[in-house]
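Novice: Below are the sequence and a predicted model for it; my questions follow.
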Amino acid sequence: MPRVIGIDPGTVSIDVCGIDDGHTYLDRSWPSAEALADLDSFTAYLRSGGEPDLVAGPSGYGLPVRRAAEATDLELRLAFLAGPGEAGGIGGLRGLARRLAAAGLPLIFTPGVIHLDSVPRHRKLNRVDLGTADKLCAAVLGVFEQSRRRGHGPDGASFVLVELGGAFTAGIAVSNGRVVDGVGGSSGPIGWRAAGALDAEVAFLAGEVTKATLFGGGVLSIRADATVAGADRMAMDAYLEGAIKMVHQLLVSAPAANEVLLSGRLAAHPEVRGRIGDALARVAAVRPLSGFATIAKQGAQ
């Protein structure tokens, strides 16, 4: 079997999972800033268990499956959507992708939710972010995990994935093994660090919306504002209620889904898991997306 590697480039950490002959042989997480500052060490780790046959690289908002060596500058700009000199967001991801490809690694870019033919065209109107490439990878892990646990084929998998990342909250609807809808982190509910979808009038009043704007305004920003009375509880209520509303929204596209799978950094938070589970108890079973790695996040698996 081939030796393959998945890379999940998150706001807080960059995670790596490698599989060789069905067994996990790479399983690690770096702080994002540390990994991007020492690309030689990062690249060396990818080769530490032998030369890989395929590397699913950092793909941002995604591209139709493409070898990194064949990707054009325009395609890279569309995948990472970072303007010249833009300091916000996860700086350096496009450079990381270029560096890995230049190092001779068999890197490919993978799609985001918006690239899938299984998602009806009307659900893509006025949207860019229906779920980034790493969120889609987590949904594929969900299909694998649910199919194995329940003993049916991939076409029997139906669920809503809720990705509770270190910055963004996102969701993906899967019906009969096919991704049919998604809510992206920049177009969805409030996240742990990120504001989520901005009211168009808020964007107008702001005058300028930068990448840094998209990565702020979440739970941590609200909690840090000493002028807001009861900020901690208000921020947590907004965060959890937003995720719960998103699940109900996605169930419109996947009415047969009877499970909600929680993934991402905040999925292990006791209050988060408990309150989401209680709120959705009459709708679907809520369970963590466990995967098979010990350290690497679900998107890398």
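Specialist: Good, I have the coordinates. Numbers count the residues shown, from 1 in each chain.
Novice: Every contact and neighbour count from this point should use C-alpha atoms.
Specialist: Fine.
Novice: The longest helix seen in the chain packs against which elements?
Specialist: The longest helix of the chain (DSSP state H) is helix 231-251. Counting contacts by 3 or more Cα pairs under 8 Å, 6 or more residues apart in numbering; DSSP states H and E, helix 231-251 is packed against strand 159-164, strand 169-175, strand 178-183, helix 219-223, helix 270-279.
Novice: what do you get if the cut-off is 6 Å, keeping everything else the same?
Specialist: helix 219-223 (3 or more Cα pairs under 6 Å, 6 or more residues apart in numbering; DSSP states H and E).
Novice: neighbouring contacts of the longest helix of the chain?
Specialist: 173, 189, 190, 219, 223 (Cα atoms under 6 Å, 6 or more residues apart in numbering).
Novice: Between all of the residues you listed, which two are at the greatest distance?
Specialist: The most widely separated members of the contacts of helix 231-251, counting by Cα to Cα, are 173 and 223 (30.5 Å).
Novice: Which of these two has more residues huddled nearby?
Specialist: More crowded of residue 173 and residue 223, by other Cα atoms under 10 Å: residue 173, with 28 against 19.
Novice: List the contacts of the closest residue in space to the more buried one that isn't next to it in sequence.
Specialist: Leaving aside its sequence neighbours, residue 173 sits nearest to residue 160 (Cα to Cα, 6 or more residues apart in numbering; 4.6 Å). Residues counted as contacts of residue 160 (Cα under 6 Å, 6+ apart) are 172, 173, 260.
Novice: what about versus this one:
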Amino acid sequence: MLTIGIDAGTSKWAVSVLGEYREKGKTKTEFKFETTILTKEVKKDMGALLNLIQDFNPDCIVFPSGYGLPLKKISELDDNDLFKISLKKESEKESLGIRKFLSEAKKRKFNGYVIPSVKQLPTVENFKKINVIDLGTSDKLCSVIYALSLSKNFKTENFILAEIGYGFNAFIKIYGGKICDGIGGTIASSGFLAHGKTDKEIINNRKVEKFSGGVLSILKKKISPQEFFKNYKNFKNRELAHLYFMDGLIKDISALSDPKISKIYLCGKISAFVEGEIKEGLERKSGRIFEVENIEKNESNACIHWSSAGRGGAILANGICGGKFKNLTDWMEIKDARGDIFDYIFM
């Protein structure tokens, strides 16, 4: 069996190809191929990525699903589904991302699925869904799946997954191996590039760009995360930006935390630079000891060519097809996802 997961990130897309095979009477899995492609390159030539996927002739694919739908075959998607996934109309320039990619993939008749976001999961209590759309997009669900796949007993896992990406931050809470709460990127603290939750009075009085208000806006300079975290003394407002960024991370993790949670998993492009500071900040704020681990850490500190969401997507596709990870994905009740991102909105 060969399955594929695709993660559509702000700065890059990641593709993971998972193989399942039998060896000496045991079922084994391994990632056969992984790569990352700059987002701007994908938008320029989506055909190249689609050709790459097609060449593997996969049994099942989990596609980027944005704000999510209950599990649905890509062949069954209509325009209303594409709008709910992207919250972009076909006429909008910014829709030339996930929406266009899914439309092109549908034409190729891939055997694949779009998947839920956190809000549509039955394991999240309904009162937590009131007046919010983004409790964590579908790629965050995939990152959680990857984190749980690393555990010997996923049914006993309690942790918070903090995805600290280039654009946005997001935080997902897991109890007993099931997602139970989340703070999505649009309502979380500011990211490296973009603002998260925003004071309504600012929106009422100023034009707010989607990818503004983060660290780079404070610095008024376009630099890489590596430059910012390693050469901070060279940049004006660096201390202000750094304190603002870290304070937001600690507050959001603390908001989901409770005495039963002592493990924090990190992923995302920025996570490698803040692991130690998050541990120190949480322990100083709470007076408790935390285990903080970056699940995308590379022992050689080299650039990784995969993402936890891409890997998690391939694992989910394996579970959907009845493979080795079926028990994990069934336990998370992903197939039981229901509803609409606009449910429980009373505004």
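Specialist: Received it, and whenever you're ready, just let me know what you need. Bear in mind the structure is a predicted one, so any value in this text is a computation, not a measurement.
Novice: I'd guess residue 85 of the second structure is in a helix, am I close?
Specialist: Yes: assessed by DSSP: H, G, I helix; E, B strand; the rest coil, residue 85 of the second structure belongs to a helix.
Novice: Quick one: map it onto the first structure.
Specialist: Under the alignment (TM-score structural alignment), residue 85 of the second structure maps onto residue 79 of the first structure.
Novice: and that match, how far is that from residue 68 of the first structure?
Specialist: 11 Å (Cα to Cα, to the nearest Å).
Novice: ok, which stretches of the first structure are helices?
Specialist: 32-37, 39-46, 73-80, 93-102, 133-150, 200-206, 211-214, 219-223, 231-251, 270-279.
Novice: between those, which one is nearest to residue 108 of the first structure?
Specialist: So among those, helix 93-102 is nearest, using Cα to Cα, at 8.7 Å.
Novice: which stretch among the helices of the first structure comes nearest residue 299 of the first structure?
Specialist: The nearest among the helices of the first structure, by Cα to Cα, is helix 133-150 at 4.5 Å.
Novice: count of neighbours near residue 34 of the second structure?
Specialist: 18.
Novice: From residue 7 of the second structure, how far out is it?
Specialist: The gap separating residue 34 of the second structure from residue 7 of the second structure is 11 Å, by Cα to Cα.
Novice: swap in residue 100 of the second structure?
Specialist: Taken as Cα to Cα, the span from residue 100 of the second structure to residue 7 of the second structure is 15 Å.
Novice: now do residue 215 of the second structure
Specialist: In this view, residue 215 of the second structure and residue 7 of the second structure are 24 Å apart by Cα to Cα.
Novice: quick one: which of these two has more around it?
Specialist: Remark: of residue 215 of the second structure and residue 7, residue 7 carries more neighbours, 30 against 27, as counted by other Cα under 10 Å.
Novice: which residue lines up with that one in the first structure?
Specialist: Checking TM-score structural alignment: residue 7 of the second structure goes with residue 8.
Novice: And residue 251 of the first structure, what's its match in the second structure?
Specialist: If you follow residue 251 of the first structure across to the second structure using TM-score structural alignment, you land on residue 257.
Novice: do you know how far that match is from residue 286 of the second structure?
Specialist: 10 Å.
Novice: Same question for residue 268 of the second structure.
Specialist: Distance from residue 268 of the second structure to residue 286 of the second structure, by Cα to Cα: 24 Å.
Novice: do residue 12 of the second structure as well
Specialist: 35 Å.
Novice: Same check on residue 99 of the second structure?
Specialist: Residue 99 of the second structure is 42 Å from residue 286 of the second structure, by Cα to Cα.
Novice: who's more crowded, these two?
Specialist: Neighbours per residue (other Cα under 10 Å) separate residue 99 of the second structure from residue 286, with residue 99 holding more: 24 against 13.
Novice: Count the neighbours of the residue nearest to the more buried one when sequence neighbours are not counted for me.
Specialist: Closest residue to residue 99 of the second structure apart from its sequence neighbours, by Cα to Cα, 6+ apart: residue 82 at 5.9 Å. Close neighbours of residue 82 of the second structure, defined as other Cα under 10 Å, add up to 24.
Novice: what does residue 66 of the second structure give?
Specialist: The number of residues packed near residue 66 of the second structure is 25, by other Cα under 10 Å.
Novice: Quick one: residues contacting it.
Specialist: 85, 86, 137, 138 are the contacts of residue 66 of the second structure under Cα under 6 Å, 6+ apart.
Novice: I'd say the third one and residue 115 touch.
Specialist: In this case it means residue 137 of the second structure. No: taking Cα atoms under 6 Å as the definition, residue 137 of the second structure is not a contact partner of residue 115, at 9.7 Å.
Novice: more neighbours, those two?
Specialist: residue 115 (32 against 26).
Novice: Looking for the alignment partner of that one in the first structure.
Specialist: Here residue 115 of the second structure is matched to residue 110 in the first structure, going by TM-score structural alignment.
Novice: List the contacts of the equivalent of residue 279 of the first structure over in the second structure.
Specialist: Using TM-score structural alignment, the partner of residue 279 of the first structure in the second structure is residue 281. If a contact means Cα under 6 Å, 6+ apart, then residue 281 of the second structure has no contacts.
Novice: ok, now residue 187 of the second structure?
Specialist: Residue 187 of the second structure neighbours (Cα under 6 Å, 6+ apart): 196, 197.
Novice: Could you check how far it is from residue 137 of the second structure?
Specialist: 12 Å.
Novice: same question, residue 327 of the second structure
Specialist: When residue 327 of the second structure is compared with residue 137 of the second structure (using Cα to Cα), they lie 22 Å apart.
Novice: same question, residue 307 of the second structure
Specialist: Where residue 137 of the second structure is concerned, residue 307 of the second structure sits at a distance of 15 Å (Cα to Cα).
Novice: and if you look at residue 170 of the second structure?
Specialist: Distance from residue 170 of the second structure to residue 137 of the second structure, by Cα to Cα: 9 Å.
Novice: And for residue 279 of the second structure?
Specialist: For residue 279 of the second structure, the distance to residue 137 of the second structure (Cα to Cα) stands at 25 Å.
Novice: hmm, back to that, so the longest helix of the first structure versus strand 159-164, what angle?
Specialist: Inter-element angle recorded for helix 231-251 of the first structure and strand 159-164: 150 degrees (by axes from the mean of the first three to the mean of the last three Cα atoms, to 10 degrees).
Novice: Many thanks, we can stop here.
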